[in-house]
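J.: missing the sequence, but the structure's below:
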């Protein structure tokens, strides 16, 4: 066991953080955010406020010869009233790009969701803890520690048994991605197994993940945050939350899509942008929202509660969304050759659903995340894909 004199403590600063848009100094340490402060002041509900503070895709990156690494954090975990406490979130440690070790942090704050519809919650404060990694290779190496994708994580202290150095910019392209809970990582087993993280690894790019559970709703402040974020590649996975919250009708949806794209183009006039429609979700293909929780058998599933007959009055379904997104891209492509469209069913469609059904009828399981990540990498980053180094 190391004594206190053997440890080197390195301040956790933005110099060794990746995948964030902002940080907040707290009473305990440093809290990474995935939206800037100005955008956070415009958030209208608690769901997005929690989601953007959950560090999906956020990681520490540094060079070291350390064989033992400790990271003190204060996690905030989430549980639904009446359901068992969640498993502790996983910290993934990569050595030179390869997953080498995993750890968890027990304790922490516990946020209990008392109403799934209103997202009202009660917070019970708890102690900080330590993610500990041992027996790492005793050589010079680049270490990445990916934070739990669904646990708000305040970073307190980093300790190692060898010095830590900042890693220069990798020179890899930066991929900025926005989407819903699937992009955020719902049901993924660990942070580097979230589908955008898998696709980024295969594509050799630096990920900034702006996937927000339940909150891909074409909010203007998110578009402005993306406009102002440096990126070489941008993707938008839009539609499922608009349908399952029943947030818009067709008349409002189409201008909102154009407005979102217009805002992004103010800061990224020629950057490749890939607009991705929803993956297959049978309960909402032709049935409008809103979604409602279904606790039958003590297992959380979702059901669509809208009336399919109301599509004629402008109620949205996934098929309506896909048609409208494809039409919008087609119209804009005349003046914007760097805007592209991808049908989400090419990432996860009927054959994928037959092989890897959606456990709660909405979110893929870990195998589904792998399939989506593999398909996205193949379609976007290779051959004539819009994110290929040299598209055909």
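T.: Great, that's in hand. Computed from a predicted structure; not experimentally measured. Numbering: from 1, shown residues only.
J.: please make it C-alpha for all contacts and neighbour counts, starting now.
T.: Will do.
J.: give the buried residues for the longest helix along the chain.
T.: Taking DSSP state H as the criterion, the chain has its longest helix at helix 250-267. Buried residues in helix 250-267, counted by 16 or more other Cα atoms under 10 Å: 250, 253-254, 256-265, 267.
J.: closest one of these to residue 311?
T.: Taking Cα to Cα as the measure, residue 311 sits nearest to residue 250 out of the buried residues of helix 250-267, at 9.1 Å.
J.: residues contacting the closest one?
T.: Counting by Cα atoms under 8 Å, 6 or more residues apart in numbering, residue 250 touches 314-316.
J.: apart from its chain neighbours, what residue comes closest to residue 302?
T.: Closest residue to residue 302 apart from its sequence neighbours, by Cα to Cα, 6 or more residues apart in numbering: residue 293 at 4.6 Å.
J.: tell me, how many residues neighbour the one you found?
T.: The number of residues packed near residue 293 is 14, by other Cα atoms under 10 Å.
J.: enumerate every residue touching it.
T.: Counted by Cα under 8 Å, 6+ apart, residue 293 has contacts 116, 300-303.
J.: counting by contacts, list what the longest strand belonging to the chain packs against.
T.: With secondary structure taken from DSSP state E, the chain has its longest strand at strand 69-80. Helices and strands touching strand 69-80, by 3 or more Cα pairs under 8 Å, 6 or more residues apart in numbering; DSSP states H and E, are strand 109-115, strand 129-133, strand 152-160.
J.: put this beside the first:
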């Protein structure tokens, strides 16, 4: 065993961090971002700023013989007044690809959000130490997956043995963009969001640009995808376009084409998979905007409802069913000339029959068991023979 009195401090640098597109130096340490600074400067939306700074899919990865690891972090926790308490952020520790420990970070900043008025109150808090002990005393690959739902500033890393970067990783890089469902909302932990599960099954390195409420075909997101090195790319489009009621059919089709055109500027022949929305009854045939169910909030429950009028679909209002049809049409049209462009119907990942067995708890987001189901199905459909991401191609 290593002496617990001898600590090695290791600077947290980009060669130890996977899944982030930018690292911001703060007064406390390093803040991982999932969008580059140029993209962040082009949108003042607080929802996006919150989502992209929550490190879904971001993990420290290194090789070490350490039996004890301590990570100092400054989390920022969200509190929603009038809603059930949010689950505390979880840090997953993987050794040679296997999840062996989980813990949370106490302390940290808090942001209290009034759901009725959208008013926010920020309260500073102390740095916390996340500790993993009794690790196997052998050379091993260690990954610490940061909480997918908590902004996390990395302050310090201490171990009882030397830390070395992972330099021999030949696995393909999978770059994925989507909504809060891809971000991991309601998943049990960061390594068990559906993209993380699919990446593990597919044997690839994940960069997860799933961002709650922010999969809106933004040009700056397309440019981030364009400029990020990747072997495989997927974009999951639809639910946020509907529940923010951000555009009509006239704008949607050209926006999808433009989004894909931009990605192709940097990745002309990379396998590119367009994924339509999973089954979500409130928006299948009812347009947005989506809203909190005020009656449920009065009972202390968080649920969502669709507030649009289905009659207005004839005038171009969007629903999930309409979006699936349009995405399938666009991919079929483009794939005549783009043989590496593919389409996956989201209902193959989670459909009407699945909803009967595993309903969406808040009418919008899948629970932990459903994240696992979606991740395993995506891996089977995309990474195996004849899939868009098959290693055969």
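T.: That came through, no problem. Quick caveat, the model's predicted, so the values are computed rather than measured.
J.: mean per-residue distance, the longest helix of the first structure to the second structure?
T.: For helix 250-267 of the first structure, the mean deviation from the second structure after alignment is 0.3 Å (mean Cα distance after the TM-score superposition for the first structure).
J.: what's downstream of that helix, the next helix or strand?
T.: Following the chain from helix 250-267 of the first structure toward its C-terminal end, the next helix or strand by DSSP states H and E is strand 273-276.
J.: list the buried residues in the first helix or strand past that next one going along the chain.
T.: The helix or strand immediately downstream of strand 273-276 of the first structure is strand 291-294, counting by DSSP H and E. Buried residues in strand 291-294 of the first structure, defined by neighbour count with 16+ other Cα under 10 Å: residue 291.
J.: please apply the same query to stretch 318-333 of the second structure.
T.: Using 16+ other Cα under 10 Å as the test for burial, stretch 318-333 of the second structure gives 318-324, 326-328, 330-331.
J.: same deal with stretch 298-307 of the first structure?
T.: Neighbour-count burial for stretch 298-307 of the first structure flags 301-306 (criterion: 16+ other Cα under 10 Å).
J.: residues in the second structure aligned with it?
T.: The alignment of stretch 298-307 of the first structure onto the second structure (TM-score structural alignment) spans residues 300-309.
J.: picking up where we left off before, want to throw the buried residues of stretch 298-307 of the first structure into CSV with distance to residue 17 of the first structure and secondary structure?
T.: What follows is those, written out as CSV (distance: Cα to Cα, whole Å; DSSP: H, G, I helix; E, B strand; the rest coil):
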residue, distance to residue 17 of the first structure, secondary structure
301, 36, strand
302, 36, strand
303, 39, strand
304, 40, strand
305, 42, coil
306, 43, coil
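J.: of the residues you listed, closest to residue 276 of the first structure?
T.: Lowest distance from residue 276 of the first structure to those (Cα to Cα) belongs to residue 304, with 21.9 Å.
J.: what lines up with residue 222 of the first structure in the second structure?
T.: Alignment note: residue 222 of the first structure maps to residue 221 in the second structure; criterion TM-score structural alignment.
J.: run a quick neighbour tally on that match.
T.: Counted with other Cα under 10 Å, residues neighbouring residue 221 of the second structure total 22.
J.: that one sits in which helix or strand?
T.: Assigned by DSSP H and E, residue 221 of the second structure belongs to helix 219-227.
J.: and that helix with helix 249-266, angle?
T.: Following axes from the mean of the first three to the mean of the last three Cα atoms, to 10 degrees, one obtains 30 degrees for the angle between helix 219-227 of the second structure and helix 249-266.
J.: mean deviation of helix 219-227 of the second structure from the first structure?
T.: Once fitted to the first structure, helix 219-227 of the second structure is off its aligned match by 0.3 Å on average (mean Cα distance after the TM-score superposition for the first structure).
J.: same for that helix, what does it pack against?
T.: If you count contacts as 3+ Cα pairs under 8 Å, 6+ apart, helix 219-227 of the second structure packs onto helix 37-40, helix 249-266.
J.: of the contacts of residue 293 of the first structure, which are reproduced in the second structure?
T.: Contacts from these that recur in the second structure, judged by both residues aligned by TM-score structural alignment, their matches' Cα atoms under 8 Å, are 300-303.
J.: still on that earlier bit, need the residues that contact the match of stretch 298-307 of the first structure.
T.: Residues from elsewhere that reach stretch 300-309 of the second structure (Cα under 8 Å, 6+ apart): 82-84, 243, 282-283, 286-293, 296-297, 361-364.
J.: let's see 6 Å
T.: Applying Cα atoms under 6 Å, 6 or more residues apart in numbering, the contact partners of stretch 300-309 of the second structure are 83-84, 282, 286-293, 362-363.
J.: a markdown table for those, including distance to residue 27 of the second structure?
T.: Converted to a markdown table, these look like this (distance: Cα to Cα, whole Å):
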| residue | distance to residue 27 of the second structure |
| --- | --- |
| 83 | 32 |
| 84 | 32 |
| 282 | 44 |
| 286 | 46 |
| 287 | 44 |
| 288 | 41 |
| 289 | 39 |
| 290 | 38 |
| 291 | 37 |
| 292 | 36 |
| 293 | 39 |
| 362 | 37 |
| 363 | 40 |
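J.: cheers, nothing more for now.
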